[in-house]
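Peer 1: sequence below, structure please.
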Amino acid sequence: MTSQTTRHTADEPQDPLRRIMLGGLAGLAAAAAAGRANAQEKKDDKPVFNAYDRKRRFLENEMNGTPWVAPQQGNFDLEDPVQNALAKLKISANLAGERTYIPMLTRILIAREDLPGGLLLGAASMFTWQLQVPDPKNFTGLPEGTALMRSMFTSVYLDPHTLEPVKTLKNPYNDTVMELEDYIFVENFLIFPKGGSVFIEEPQFANDSPDTPKPALIKRWGDELILFNGGVYQEPGKHQPRFTENTWRSPAAQVMNPDVPLVQTGYNFMGVNKAFEKPWTGYKLGDLESMCSLATGKKVHTPETLPDFHKRVLVERHPDRL
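Peer 2: Here you go, the predicted structure:
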């Protein structure tokens, strides 16, 4: 049966946010660090990163903070770091304070050392995003125009050949009968006006200076703009390799038009991580197998416009993820 139980004990909290945090979300970051991979073996008393240990839900209505609305909605100069950052947010989320949903269909493959791998799992997945004005009671020293992104990720695993829900699957690469567990977590990001960001719970992915320009690669391709964006987990360890790469495609005319607040966007995702992060697959710390996730999706802004498949498979199961 699907399990929502967190199976890990607490470690000593760590504050990853350097100088920009006060209480509030600093406590959230410490709590997230406290849940990391403590059932796994440790080296030099440091926990091994495991994304399955992320905080699963917001518990204090965090998704309903003050919406962040950008002062500029179009006609972006992509060579200017501030306007480049606004175009990036308009393509991937929105600048109008609306909620963003990214429903995806995913297939997950296993890569093995010296042996052929292949298809292991399917998934119906979704990001739910809300850009907010950072609460000054919880943050200090932020540049004017900084946005706080609240993020929920939800994934229900599927038969890889039919992409329909199942309770169990056999892993053909180690003969484990997998009791499929849904994968849900929440994240928080600070997004700075010049394009940099801080991943609050996991600064190993993003921990940029607020003052340093970091323009995204946004490539004009025919009538479209393609946004390239990814991340590499910077801390070495047994969790490596671990990285992601994302591409977003939107009509250039919509992105540049200030009178079109919500643009059409297609989405593709690729990510690699060690298979032991999902222990129900039969892999453990020290095994060399990696998972490669390949997803395709799109952006919508209301629950009503989600694909019917996601309404049936994901939203009915996790209505709180809207």
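Peer 1: C-alpha only now, for contacts and for neighbours.
Peer 2: Will do.
Peer 1: ok, which stretches of this structure are strands?
Peer 2: 100-112, 115-132, 147-158, 168-170, 177-179, 183-191, 197-199, 217-221, 224-232, 243-251, 266-274, 290-298 (DSSP state E).
Peer 1: contacts for the third one?
Peer 2: Contacts made with strand 147-158 from outside it, assessed by C-alpha atoms under 8 Å, 6 or more residues apart in numbering, are listed as 57, 62-63, 68, 121-134, 164-166, 180-193, 313-314, 321.
Peer 1: could you do the last one as well?
Peer 2: The list of residues contacting strand 290-298 from outside it, by C-alpha under 8 Å, 6+ apart, reads 102-112, 241, 264-275.
Peer 1: what about 7 Å?
Peer 2: With C-alpha atoms under 7 Å, 6 or more residues apart in numbering as the test, strand 290-298 has contacts from 102-112, 265-275.
Peer 1: swap in stretch 51-58?
Peer 2: 32, 35, 36, 37, 184, 185, 186, 277, 278.
Peer 1: could you also give me the structure for this second sequence? I'd like to compare it with the first:
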Amino acid sequence: MSKNTSDDISHSPSRRSALKLGGLVALGALAKMQVLPEPAIAQNRTQPKNTSLAPELWKKTPWVPEKKGNFDLSKMSDNNLATMKITNNLMGEKTYIPMITRALLGPQGKGGAAFYGHVGMWTWQLQELDPEEYPDAPAGSMVQRAMYTGMILDPRTYEPVETVYNHVLDRDVLVEDSLSAESYVFYPRGGGESVDREGFMEDDETSKARLRPMARFGDDICLFLDGIFSSEGPHQPRMDTSTWTMDYADLMLPDRQLRPVDYNFAGLLRAWERDWTGFDKPDQTQMLWNVKGTKIHDLDDMPEIINRTLLAKYPDRI
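Peer 2: Have a look, this model is predicted:
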């Protein structure tokens, strides 16, 4: 089975999320455009340069803010801290986002079908910014180290496979794993950028410094992070959205840290953005991702399916 860094829609907090604070999704491989002139932003979204981060990067000083609760969500600085607590943590610990996915194919004018299952995991850590490493970043910025690992599964049994059936092309296609890593700089009052892909978030509405929408839902609070891609081209429509849900008291009380958070993500893109799917540009078949995940901080809380599939194959990705 081959490896690839562009298998997933990025679920990072800075975009759609976060990754960017706004994940996540991440956190991702984005559109290459050929029918229209290719702006630099589209080319820069193709994929991260690295499959893993140097071990020494994980050893840098963790970022631990003084304020850890009692946030005024109407203020930019507190809204930003609350977002970090929901999507990452304010204690300098590693954050894990294990997830399970179902991907559907939707050809134009024809019936769709399930394409594949998927398991993935983000490994994140927020660190203090080294001014020698990032001399142009404003004071008070932080760095997020991010590593993504993903594996395709059979859409019915949810067991690892080497091929899946593409009902649109009526043939099996060879799947690819996803291994990527990069660093992001987040600014103290919101917004940020990828260190490894210049301009990665410039086309992403959630990368801009603004209050992130949050809504009470019973005892919970929901953080909504969207990835809206505005550049024109055959990759459109291209968008994703994530919802991070946690207990409101856990968010607000300073003595409640490292709490689990429910993570849900949905994304829409052209299937040809994933080369291994067998589609060529400008095929208009769309792919819909639906993801269920949980933010955790203890490896003992890792879902069994992640241990049995993803971490059994890539035990060093934690």
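Peer 1: since we're on residue 213 of the first structure, how many residues are nearby?
Peer 2: By other C-alpha atoms under 10 Å, 18 other residues sit near residue 213 of the first structure.
Peer 1: residue 179 of the first structure -> the second structure?
Peer 2: Alignment note: residue 179 of the first structure maps to residue 174 in the second structure; criterion TM-score structural alignment.
Peer 1: give the buried residues for stretch 264-274 of the second structure.
Peer 2: By 16 or more other C-alpha atoms under 10 Å, the buried positions in stretch 264-274 of the second structure come out as 264, 265, 266, 267, 268, 269, 270, 271, 272, 273, 274.
Peer 1: quick check: the farthest pair among the residues you listed?
Peer 2: Pairwise distances across these (C-alpha to C-alpha) peak at 23.9 Å, for the pair 264 and 272.
Peer 1: just tell me what residue 222 of the second structure corresponds to in the first structure.
Peer 2: With TM-score structural alignment as the criterion, residue 222 of the second structure matches residue 226.
Peer 1: how far away is its match from residue 250 of the first structure?
Peer 2: In this structure, residue 226 of the first structure and residue 250 of the first structure are 7 Å apart, going by C-alpha to C-alpha, to the nearest Å.
Peer 1: corresponding residues in the first structure for the helix ranked longest in the second structure?
Peer 2: Counting by DSSP state H, the longest helix found in the second structure is helix 76-87. Using TM-score structural alignment, helix 76-87 of the second structure corresponds to residues 81-92 of the first structure.
Peer 1: and what of stretch 282-301 of the second structure?
Peer 2: Mapped onto the first structure using TM-score structural alignment, stretch 282-301 of the second structure spans residues 286-305.
Peer 1: list the buried ones in the matching stretch?
Peer 2: So stretch 286-305 of the first structure, judged by 16+ other C-alpha under 10 Å, has buried residues 288-301.
Peer 1: with distance to residue 4 of the first structure added, can I get those in CSV?
Peer 2: Below are these laid out as CSV (distance: C-alpha to C-alpha, whole Å):
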residue, distance to residue 4 of the first structure
288, 26
289, 25
290, 23
291, 21
292, 23
293, 22
294, 24
295, 23
296, 25
297, 25
298, 27
299, 27
300, 27
301, 27
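Peer 1: what separation do you get for the alignment partner in the second structure of residue 119 of the first structure and residue 164 of the second structure?
Peer 2: When the second structure is aligned by TM-score structural alignment, residue 119 of the first structure is paired with residue 114. For residue 114 of the second structure, the distance to residue 164 of the second structure equals 10 Å [C-alpha to C-alpha].
Peer 1: wait, what's in contact with residue 207 of the first structure?
Peer 2: Contacts for residue 207 of the first structure (C-alpha under 7 Å, 6+ apart) come out as 197, 198, 199.
Peer 1: pretty sure the first one contacts residue 204?
Peer 2: In other words, residue 197 of the first structure. No - using C-alpha atoms under 7 Å, residue 197 of the first structure is not in contact with residue 204; the gap is 11.6 Å.
Peer 1: higher neighbour count, those two?
Peer 2: It is residue 197, of residue 197 of the first structure and residue 204, that has more neighbours when counted by other C-alpha under 10 Å, with 22 against 16.
Peer 1: what does the more buried one align to in the second structure?
Peer 2: Match for residue 197 of the first structure (TM-score structural alignment): residue 192.
Peer 1: doesn't residue 200 make contact with that match?
Peer 2: No - the criterion here is C-alpha under 7 Å, and residue 192 of the second structure misses it with residue 200 at 9.8 Å.
Peer 1: which residue lies farthest from the center of the first structure?
Peer 2: Largest separation from the mean C-alpha position in the first structure: residue 114, at 30.7 Å (C-alpha atoms, centre = their mean).
Peer 1: for residue 288 of the first structure, see how far away that one is.
Peer 2: Residue 114 of the first structure sits 10 Å away from residue 288 of the first structure when distances are taken as C-alpha to C-alpha.
Peer 1: any common contacting residues for these two?
Peer 2: With C-alpha under 7 Å, 6+ apart as the test, residue 114 of the first structure and residue 288 reach no residue in common.
Peer 1: ok, the match of residue 222 of the second structure - contacts?
Peer 2: Going by C-alpha under 7 Å, 6+ apart, residue 226 of the first structure touches 218, 219, 220, 247, 248, 249, 250.
Peer 1: can I get the residues you listed in CSV with neighbour count and distance to residue 151 of the first structure?
Peer 2: Putting the contacts of residue 226 of the first structure into CSV (neighbours: other C-alpha atoms under 10 Å; distance: C-alpha to C-alpha, whole Å) gives the following:
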residue, neighbour count, distance to residue 151 of the first structure
218, 21, 23
219, 13, 26
220, 14, 28
247, 18, 18
248, 23, 17
249, 22, 20
250, 22, 21
